[in-house]
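Student: Predicted model and sequence below, questions to follow.
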Amino acid sequence: MEEGEIIIGLEIHCQLNTKSKLFCGCSTDFRDNEPNTHTCPDCLGLPGSMPRLNKQAVMYALKVAKALNCTIREDSEFSRKNYFYPDLNKGFQITQHDKPLAEWGKLLIDGDNGEKEIRITRIHIEEDPGRSVHMGTTDRGKYTLVDYNRAGIPLIEIVTEPDLRSPKEARKFLNKLRATLEYLNVFDSEKEGSLRVDANISHRGFARVEVKNISSYKGVEKALTFEITRQRNLLRRGQTVARETRHFVEARGVTTSSRSKEEENDYRYFPDPDLPPIRVASWVDGILLPELPDARRERFISQYGISPEHSKTLTGGLKLAEFYESVAMEDPGLAATWTADYLLGELNYRDFSIDAMPAELFKELLTLVKNSAITDKSAVEILRIILDAVKEGKNPERPQEIVTRLGLAKTSGDQITIAIQEVIAEQKAAVEDYHAGKMPALNFLVGQVMKKCRGRADPGNLNSLLKEILDKKA
């Protein structure tokens, strides 16, 4: 078998951040509460109950559709999707099928070969089912419990065309989509289960496999990578790739067979008789979009004069972009470098969000670096001390307090000169090598001086001063 082109399409389920459920008044703030305490006859679908549509959920969905350049239908309708599963308490899910809210949009990403347009097939509104809690892993659990607190939470499902060609592109698309949704303020990415992904993947010309309910951005890349390898190995051995639905077991990094793939007619869709069509023409013009990631990226470049790479990183999430703007005023370039290159690395290492870093302390640290009061090495040490205190639940010290306590102030010019003279006297062989034109000797001597200064000398200034003194002794 020749290596076939990878074809990937995504179905993204996003929980809208409304205060009440899609068709009833039950609170959506259930995550710290006991199972089955946020339910009512309406969201449980008990006899005699009637759904009442949450207008705020529709407005949020329209906002997303507008941001993704979709064509919004003048009228859309709800359907019943019929299937049996323990967490589907009604025996059907209220969703949109024949007439979705919006169709044919796009989102630009940095693809494997440059900028790439990913087409959006449709965006529709639906209710979330309940949650199955498996006692053990999905495929090996002894029994399953069901929590209906989540039943009826408003979702939008965003379906892409099969335009993605690698797991890396899929992850980039999800990151860009997540950022866009955050900027729109329609969902909370930090809530468990707020964004779930079903991925359809195949080698061109062979059967398509659906991988269901991937719950993390990293998980999407891992699941797709595993599935590509699994399918490729089957094809190389001359076996058939079955058209099926598979489940991603994140703890083991594998996909397992769940069931044969359903066709649309298996769900017996029909218009929901209890819900009239939605007509939104008069609502759309009143929806104003905020500054979105691409627009803010361009503004950062023009307003702050930072590099496109830094701007792209710093606009990758709303909170990160807002954090940068809160610390950027005194020296935007320095703030961009330290936020994108240093702070994010330390946060990722600790699995922290940007909220973990107090902006006031970071601004104080930047001021110390800008004024050459400390070296970059000392600044990184201070940054780590602050974040480690946050991780331990302590109130972090101010940067200047840490500098004073640990003696991290940059070594003065006179102290550096004294250290250079001492090293020259102690390392005569290296000095002779330098004068003989052996340049590695200079790096060795710089290292020895830095040792004496306990790393608190500016490397650039030290290098110049050491060369000047050595050349005078030639």
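Tutor: Okay, I see it.
Student: drop to CA atoms for contacts and neighbour counts, all remaining ones
Tutor: Noted.
Student: From Ser166, how far out is Thr240?
Tutor: 21 Å (Cα to Cα, to the nearest Å).
Student: Oops, could you answer that again for Arg405 instead?
Tutor: 50 Å.
Student: Compare these two and say which one has the larger neighbour count.
Tutor: Set side by side, Arg405 and Ser166 show more neighbours around Ser166, with 19 against 9, by other Cα atoms under 10 Å.
Student: and here's the other structure:
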Amino acid sequence: MTTTIGLEIHVQLATQTKMFCGCSTAFGDEPNTHVCPVCLGLPGALPTLNAQAVRLAVRIATALGCTVHEVSEFSRKNYFYPDLPKSYQITQFDHPIATGGSLPIVTEQGARSVRLTRAHIEEDAGKSMHAADITLGGETLVDFNRCGMPLVEIVTEPDMQSSDEAYEFLRNLRRLVRWLGVSSGDMEKGVMRCDVNVSVSPDPAKLGTKVEIKNLNSFRSVKRAVDYEEQRQAQCIADGTPIMMESRHFDEVQGTTTAMRSKEASNDYRYFPEPDLPLLQLDPTELESVRAQIPELPWEMQSRFERDLGLSPYDAALLTEERSTAEFFQQTIALYDNPKKLASYMETEVAKLLNERDKTLTETQLTPATLAGLLTMVESNVISNTASKDVLPLLVDTGTTPTEAVRSLGLEQVSDTSAIEGFAREVIAENVTQVEQFKSGKEAVLGFLVGQLMKKSKGKANPKFAGEILRILLK
């Protein structure tokens, strides 16, 4: 059996106002408070195109390697549904803003690119809330705040063969839109949603019947829905049961898909050019400006970190997941030339503190200079690595310098050999059993004795000197 998968991803663009009116795009406010005659489709209301939404769409299309067309056209997609008050959606059909392009993915099967068919601009519909979602006494309520939200829809070619590839594509696309600052990519807030097309065929040379799974809102849901649908269609083929071309709903609780309706064809939507909007014509000079401003992309930076800094693929991927983290790392490495040590420290100690505070790096007082200073103090034996974990919270929360933080906490490392020798003699006298074990050949006991010495010095003794002095005295 051969599985073929294509994706249609709706990405909400990070603008302050909607696609065709001045209503706010703020999330989580009271239902039906961000509405006006335009997004409610009242008679006589005329749309006005959001220029910033167009710029952001061009930015993502350019980063994806699409051909951005200087002239594109808006169309009306006609259908009746309670959350679409106009009974049509303004979108792009025959002449989208961008075509072609690709996105790289890496799975256990290796690295490859997934081709894109198109990227086009459109407005979102509202949100229907059914009794299955909230307690409404069997009713369905509609929130029109989402009506008119600016979207870019990205459609892939049927290039994927597994749920892992679909999962990785979505993960990398979200990474990109966040990197570019065009969208938050928060699937839990509906900012990024996905329809999945799945077909299974017994003949690798032929595509099976395409089945669409609608409105998946998490990476995990996409993976589970594809896995289930792949098994369902394979079973239908084995049983000789026809597979219907239809739209299906994924049940998060049961982990199954169920039929919603037969799949519409484009002529069912009666597309025609939007009469209230002129052709969208882009300035070639502005297009060049957008191309020039595209930053180094996350997978490009990841490869450079591996190639030039000797980082592992895991570390490089983790550091380039968010642009702010990657830029912080680069600025710090210019001041502290030990990429592997810095990567390890950021992924463990710094990440732990950020998780505890539920903050990003940009929301703290930590700077590349203060982190570089802290790690330099560890490397110079001014403080121990253990002590640095007590210093770091002060740098994150107050923005003080490493020197001031170490002084205020009294954590300067003791490297005076005579002072360390005094601690060592006390430890030897107090741990006779362990001393005898060491002398009988149990080298591992030395670690215990060093630990006792560090306790006596309140963590200030240089652990390297402590081990050396203990070893000399014990012999």
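Tutor: Right, received. Where do you want to start? Note that the coordinates shown come from a computational prediction; the quantities given were computed from them, not determined experimentally.
Student: what TM-score do we get after superposing?
Tutor: The TM-score (TM-score structural alignment, normalised by the length of the first structure) is 0.80; 456 aligned residues with a Cα RMSD of 3.7 Å.
Student: So in the first structure, which strand runs the longest?
Tutor: When the first structure is parsed with DSSP state E, its longest strand is strand 114-127.
Student: Is there a neighbour count for the closest residue to Lys377 of the first structure other than its chain neighbours? I'd like the number.
Tutor: Distances taken as Cα to Cα, 6 or more residues apart in numbering put Gly455 closest to Lys377 of the first structure, at 7.4 Å, once the chain neighbours are dropped. Neighbour count of Gly455 of the first structure, defined by other Cα under 10 Å: 19.
Student: what secondary structure does Gly455 of the first structure sit in?
Tutor: Classification of Gly455 of the first structure using DSSP: H, G, I helix; E, B strand; the rest coil returns coil.
Student: all helices for the stretch 51-200 of the first structure, in order.
Tutor: 55-67, 167-184 (DSSP state H, counting those that start in this stretch).
Student: helix, strand or coil for the aligned residue in the second structure for Ile420 of the first structure?
Tutor: Counting by TM-score structural alignment, Ile420 of the first structure lines up with Ala424 in the second structure. Counting by three-state DSSP, the backbone at Ala424 of the second structure sits in helix.
Student: Could I get the contacting residues of Ala424 of the second structure?
Tutor: Leu453, Ala466, Ile469, Leu470 (Cα atoms under 8 Å, 6 or more residues apart in numbering).
Student: ok so, going back, verify the stated contact: the residue nearest to Lys377 of the first structure with Ile374.
Tutor: No: taking contacts as Cα atoms under 8 Å, Gly455 of the first structure lies outside contact range of Ile374: 10.0 Å.
Student: Could you list which residues are in contact with Leu297 of the second structure?
Tutor: Here Leu297 of the second structure is in contact with Ala63, Leu176, Trp179 (criterion: Cα under 8 Å, 6+ apart).
Student: Of those - the most surrounded one?
Tutor: Busiest of the contacts of Leu297 of the second structure [other Cα under 10 Å] is Leu176, holding 24 neighbours.
Student: ok, that one to Val290 of the second structure distance?
Tutor: 16 Å.
Student: just Ala466 of the second structure next, same as before
Tutor: 58 Å.
Student: what does Thr332 of the second structure give?
Tutor: Distance from Thr332 of the second structure to Val290 of the second structure, by Cα to Cα: 28 Å.
Student: swap in Thr367 of the second structure?
Tutor: From Thr367 of the second structure to Val290 of the second structure the distance is 30 Å (Cα to Cα).
Student: Please apply the same query to Leu375 of the second structure.
Tutor: Taking Cα to Cα, one finds Leu375 of the second structure at 38 Å from Val290 of the second structure.
Student: Looking at those two, which is more packed in?
Tutor: Shown here are Leu375 of the second structure and Val290; by other Cα under 10 Å, Leu375 has more neighbours (22 against 17).
Student: So that one belongs to a strand, correct?
Tutor: No: using three-state DSSP, the assignment for Leu375 of the second structure is helix, not a strand.
Student: Can you tell me the SS state at the aligned residue in the first structure for Gly44 of the second structure?
Tutor: Using TM-score structural alignment to pair residues, one finds that Gly44 of the second structure aligns to Gly48 in the first structure. Secondary structure, three-state DSSP: Gly48 of the first structure is coil.
Student: Counting neighbours, what do you get for Gly48 of the first structure?
Tutor: Counted with other Cα under 10 Å, Gly48 of the first structure comes out at 7.
Student: now Glu309 of the first structure
Tutor: 11.
Student: And it, how close does it get to Gln303 of the first structure?
Tutor: For Glu309 of the first structure relative to Gln303 of the first structure (Cα to Cα), the value is 15 Å.
Student: Same question for Ala340 of the first structure.
Tutor: 17 Å.
Student: between these two, which one's more packed in?
Tutor: Of the pair Ala340 of the first structure and Gln303, Ala340 is the one with more neighbours under other Cα under 10 Å, namely 18 against 11.
Student: Please pull up the equivalent of that one in the second structure.
Tutor: Checking TM-score structural alignment: Ala340 of the first structure goes with Glu347.
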